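Engineer: I would like the atomic coordinates for the input below:
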Amino acid sequence: MQKPERRPAAPEFSSGPCAKRPGWSAEALSAAALGRSHRAAIGKAKLKDVIDRSRKLLGMPEGWVLGIVPGSDTGAVEMAMWSLLGQRPVDVLAWESFGSGWVTDITKQLKLKDVRVIEAGYGELPDLSKVDPAHDVVFTWNGTTSGVCVPNGDWIAGDREGLTICDATSAAFAMDLDWDKLDAVTWSWQKVLGGEAAHGMLALGPRAIERLESYTPPWPMPKLFRMTKSGKLNEGIFKGETINTPSMLAVEDAIDALGWAESVGGLKGLITRCRGNLAALESWVADSDWASFLAQDPAIRSHTSVCLAISDPWFAGLSADQQKDVPKKLSKLLEDEGVAYDINGYRDAPPGLRIWCGATVATSDVEALTPWLDWAYATVKADFQKAAA
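Structural biologist: Model (predicted):
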């Protein structure tokens, strides 16, 4: 098969850190408050700017607070779990690697006893009707490593007694989050906004705040996780007074990303861009003789972290090790060509590809990528067949 002529203008299809916004350059960071204290007026103002603009873009309701916390999305989720869990039984939903990671934290680190793990395999959702509204529930809105997302928040009871703790790192700014059904929500800058790593965002609703102020977990609380003072919410955390020293360069980059998001139509515009990228892949998959979606049900298919499976009967006849090698070699081939970077599927997922389709990716680049996917697959398959002959 002949190499395609047209190449993506931006070959960054990694699922995290993700592509920078279109037109980005280091000049966008020229106003960064470098060499200044993050506790100085300028530092606090910039941190608060990220918080306020994020709240507005996401349509966060009144009564919610939003803070910048250490450790990226992982730190934000663990901060929520360590601070909020333990009062009630817990349901943990897991259908990919990050959800499974929260299961490990809850059962082996916090060592909670009254825990139900509700699981499904890669490409599927667990039975959401099994969630008990009297329990706290921990889940990912979008499974980054499986390409499967919850379709909405309808499965969460409006009159629930437990809290919902939602890891929304590859859903925030790309999907409509049902804030009325959520109590604690986390994400990071390096996903849909294309920002830099290390910083997480933690949003708490009124019910989560009430839990913080009325319940003290029985385990030691690391300093980085402490959100209360004298039994009351430490409001400074949610006004830009971060728990540890943030990178003001990364903060400036987040400000730039939020400004770009506003310029493309806010949340609605970001969602439209993501859906357009998925639609481009769906059109290609519909005609493909070798690729399919890991998430076969369109209702639960992610439009940010899109995971592709290999459905070619030839591939099914390979050994498990050979199957792992095919997408690895395909990804390396495209990286060497400067066409697509970091698109091999997640190490724990079934062998396949993972293509980031978040808002910072141009649909024209997704369209330019698909003929290269066909070329790379045909090339790798021919190499395998030649070696086996």
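Engineer: C-alpha only now, for contacts and for neighbours.
Structural biologist: Fine.
Engineer: isn't there a helix covering residue 309?
Structural biologist: No. Assessed by DSSP: H, G, I helix; E, B strand; the rest coil, residue 309 does not belong to a helix; its assignment is strand.
Engineer: Neighbours of it, how many?
Structural biologist: As a burial measure, residue 309 scores 21 neighbours (other Cα atoms under 10 Å).
Engineer: show me the contacts for it.
Structural biologist: 291, 292, 293, 294, 350, 351, 352, 353 (Cα atoms under 8 Å, 6 or more residues apart in numbering).
Engineer: Please apply the same query to residue 85.
Structural biologist: With Cα under 8 Å, 6+ apart, residue 85 has these contacts: 136, 217.
Engineer: Next one: it relative to residue 217, how far apart?
Structural biologist: Spatial separation of residue 85 from residue 217 under the definition Cα to Cα, to the nearest Å is 7 Å.
Engineer: Can I get the contacts of residue 309 in CSV including distance to residue 137?
Structural biologist: Written out in CSV, the entries for these read as follows (distance: Cα to Cα, whole Å):
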residue, distance to residue 137
291, 34
292, 31
293, 28
294, 25
350, 26
351, 30
352, 30
353, 30
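Engineer: For residue 55, see how far away residue 148 is.
Structural biologist: Spatial separation of residue 148 from residue 55 under the definition Cα to Cα is 25 Å.
Engineer: which residues sit in contact with the nearest residue to residue 126 once chain neighbours are set aside?
Structural biologist: In space, and not counting its chain neighbours, residue 126 is closest to residue 120: 4.6 Å by Cα to Cα, 6 or more residues apart in numbering. Under the criterion of Cα under 8 Å, 6+ apart, the contact list for residue 120 reads 94, 95, 126.
Engineer: Which ones among these lie within strands?
Structural biologist: Taking DSSP state E, the ones among the contacts of residue 120 that sit in strands are residue 94.
Engineer: Let me know the helix or strand that the residue nearest the centre of the chain is in.
Structural biologist: Computing the C-alpha centroid of the chain and ranking residues by Cα atoms, centre = their mean puts residue 170 first, at 2.2 Å. When secondary structure is defined using DSSP states H and E, no element contains residue 170, which sits outside every helix and strand.
Engineer: before we go on, could you also do this sequence so I can check it against the first one:
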Amino acid sequence: MKPARPWFSAGPTAKRPGWSSQALPHVLLGRGIRAPEVVERFAHGLKLTRDVLKVPDDYVLAYLPGSDTGAVEAALWGLLGSRPVQVVAFENFGQTWAQDVRDHLKIEPEILEAPWGELPDMSAVDPGKDVVFPWNGTTSGVRVPNADFISADRSGLVICDATSAAFAMDLDWPKLDVVTFSFQKALGGEAGIGIAALSPRAVERLDTHTPPWPVPKVLRLTEKGRFNRALATGTMINTFSIWTLEDWIDALEWAARAGGLETLIARTDANAAALDQWVQRTDWVDYLAVDPATRSTTSVCLKIIDPRVTGLDPAERYNFVQRMKALVEGEGAAFDIEGHRNAPAGLRIWCGCTVEAEDVRTLGPWLDWAFAVAVAEL
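Structural biologist: Model prediction:
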């Protein structure tokens, strides 16, 4: 038996069950993005996003170009510069945000680092500083277990990259001032558009703070020195894909029909549990995340612990994983199971809500087979 839906990529992720391109409305394709009907449709997408994700009423949502990366960058370029900055960097994207703050914004941040598979000491987060952190490390399979490390009476802003956590994990909204995510992760939307949810404190910062650097147009959240409130009504900074937006609305409507956020989290947890059953009975693999309390339930990253593989040099371990990938893809049993290119060589299995638990259970024997074949070829 093979997974009926063998798509385990960590982005873009599997489309929602039952997806069909024919289900997407075509009436607005070819229209200008400033047309009232198009702006209204984009606004409808923001409303559905708010409803499904349970974003607080006093937060504003805005579409941004460049997927989650663009949304995070817009927050960094538009909000930082008025106070000291901390960046939590325990995986690839946290390291990227730290580099951007240091090398491009020319702010010398305090960087809270940890080795792959671990969280840094989150008690070191300073409520007097702006802090940037990923809720879930897409490339390391490590997540924060909660937001207890964030002070409720902080003076700094908290910018949270939640792209592989939104719609799959409980986000502690009162502790977060900017929450960014993309269409292409948890709900299987098409790539290219990100969303930023801004708290009243973040909007106030935009209204009162002028960054000491020029902000590129595609990252600009302000107009005439204040937050551009038109962005919260479905207006876009530049030309966005109407098809991509209709696909996002389709995913949100499926999520609402399925039972909303609680069901999405439950489906994700069930998928991660199905994969865990295989990990626990398999002697050649283990989690990259060291602490069970910080293991991701979406981007589950695995390391190969068999000494025949661990004894290889890094390039050979990478080639071993690529051979396993080629084997299962050649059989149509699974696609895109390799870890991120900057992470230690290993496997990464997406277990978000658009994946079916039965497909995860069916995947395990194929991974065992691919490992056995690849080892025999060493």
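Engineer: Quick check: TM-score for this pair?
Structural biologist: Scored against TM-score structural alignment, normalised by the length of the second structure, the superposed chains reach a TM-score of 0.98; 378 aligned residues with a Cα RMSD of 1.0 Å.
Engineer: on that earlier part again, quick one: which of the contacts of residue 309 of the first structure is nearest residue 310 of the first structure?
Structural biologist: Of all these, residue 310 of the first structure sits closest to residue 291, with 4.8 Å by Cα to Cα.
Engineer: To which residue of the second structure is that closest one aligned?
Structural biologist: In the second structure, the residue matched to residue 291 of the first structure (TM-score structural alignment) is residue 285.
Engineer: and that match, what does it touch?
Structural biologist: Shown in contact with residue 285 of the second structure (Cα under 8 Å, 6+ apart): 279, 302, 303, 304, 305, 306.
Engineer: Next one: the first one from residue 145 of the second structure, what distance?
Structural biologist: Spelled out, it's residue 279 of the second structure. 21 Å.
Engineer: One more: the last one?
Structural biologist: Computed as Cα to Cα, the residue 306 of the second structure to residue 145 of the second structure distance reads 29 Å.
Engineer: Then the third one?
Structural biologist: Counting by Cα to Cα, the gap between residue 303 of the second structure and residue 145 of the second structure amounts to 21 Å.
Engineer: tally of neighbours for residue 124 of the second structure?
Structural biologist: As a burial measure, residue 124 of the second structure scores 12 neighbours (other Cα under 10 Å).
Engineer: For it, what is the corresponding residue in the first structure?
Structural biologist: Using TM-score structural alignment, the partner of residue 124 of the second structure in the first structure is residue 130.
Engineer: excluding its backbone neighbours, what's nearest that match?
Structural biologist: Among residues not flanking residue 130 of the first structure along the chain, residue 118 sits closest, at 7.8 Å (Cα to Cα, 6+ apart).
Engineer: Would you mind finding the match for that neighbour in the second structure?
Structural biologist: Per TM-score structural alignment, residue 118 of the first structure is aligned with residue 112.
Engineer: That match reaches residue 91, doesn't it?
Structural biologist: No. Taking contacts as Cα atoms under 8 Å, residue 112 of the second structure lies outside contact range of residue 91: 11.1 Å.
Engineer: What strand or helix carries residue 38 of the first structure?
Structural biologist: Using DSSP H and E, residue 38 of the first structure falls outside every helix and strand.
Engineer: Next, the contact list for the aligned partner of it in the second structure, please.
Structural biologist: Structural alignment (TM-score structural alignment) places residue 38 of the first structure against residue 33 in the second structure. Under the criterion of Cα under 8 Å, 6+ apart, the neighbours of residue 33 of the second structure are 39, 236, 239, 240, 242.
Engineer: Spatially nearest residue to the last one (excluding sequence neighbours)?
Structural biologist: Spatially, and ignoring its direct neighbours in sequence, residue 242 of the second structure is nearest to residue 29 (6.3 Å; Cα to Cα, 6+ apart).
Engineer: The one you found and residue 243 of the second structure: what is the separation?
Structural biologist: As judged by Cα to Cα, residue 29 of the second structure and residue 243 of the second structure stand 7 Å apart.
Engineer: neighbour count winner among those two?
Structural biologist: Neighbour totals were compared for residue 29 of the second structure and residue 243, and residue 243 leads with 17 against 13 (other Cα under 10 Å).
Engineer: close enough to count as contact, the more buried one and residue 30?
Structural biologist: No. Using Cα under 8 Å, residue 243 of the second structure is not in contact with residue 30; the gap is 9.5 Å.
Engineer: Could I get the full set of strands for the first structure?
Structural biologist: 65-70, 90-94, 115-119, 136-140, 142-143, 148-149, 164-167, 184-188, 199-204, 228-229, 232-233, 291-293, 305-310, 352-356.
Engineer: Who has more neighbours out of residue 112 and residue 91 of the second structure?
Structural biologist: Just comparing residue 112 of the second structure and residue 91: by other Cα under 10 Å the higher neighbour count belongs to residue 91, 25 against 20.
Engineer: After alignment, which residue of the first structure pairs with the more buried one?
Structural biologist: Taking TM-score structural alignment, residue 91 of the second structure has residue 96 as its aligned residue in the first structure.
Engineer: Residue 303 of the second structure too?
Structural biologist: Under the alignment defined by TM-score structural alignment, residue 303 of the second structure is paired with residue 309 of the first structure.
Engineer: Same check on residue 57 of the second structure?
Structural biologist: Residue 57 of the second structure is assigned residue 62 in the first structure as its aligned equivalent, the criterion being TM-score structural alignment.
Engineer: Which residues are in contact with that match?
Structural biologist: Remark: with contacts taken as Cα under 8 Å, 6+ apart, residue 62 of the first structure is in contact with nothing.
Engineer: what about 10 Å?
Structural biologist: Applying Cα atoms under 10 Å, 6 or more residues apart in numbering to residue 62 of the first structure gives the contacts 55, 205, 206.
Engineer: Kindly indicate the member of those with the most neighbours.
Structural biologist: With neighbours defined as other Cα under 10 Å, the most crowded of those is residue 205; it has 23 neighbours.
Engineer: residues near the closest residue to that one other than its chain neighbours, how many?
Structural biologist: Nearest non-adjacent residue to residue 205 of the first structure, counting by Cα to Cα, 6+ apart: residue 64, 4.4 Å away. Close neighbours of residue 64 of the first structure, defined as other Cα under 10 Å, add up to 18.
Engineer: what's near enough to touch residue 64 of the first structure?
Structural biologist: Residue 64 of the first structure makes contact with 55, 179, 183, 184, 203, 204, 205, 206, 207, 208, 209, 238 under the criterion Cα under 10 Å, 6+ apart.
Engineer: Considering those, which are maintained in the second structure?
Structural biologist: Contacts from those that recur in the second structure, judged by both residues aligned by TM-score structural alignment, their matches' Cα atoms under 10 Å, are 55, 179, 183, 184, 203, 204, 205, 206, 207, 208, 209, 238.
Engineer: Distance to residue 166 of the first structure added to these, as a markdown table?
Structural biologist: Rendered in a markdown table, the data for these read as follows (distance: Cα to Cα, whole Å):
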| residue | distance to residue 166 of the first structure |
| --- | --- |
| 55 | 16 |
| 179 | 10 |
| 183 | 8 |
| 184 | 6 |
| 203 | 10 |
| 204 | 10 |
| 205 | 12 |
| 206 | 15 |
| 207 | 14 |
| 208 | 12 |
| 209 | 15 |
| 238 | 18 |
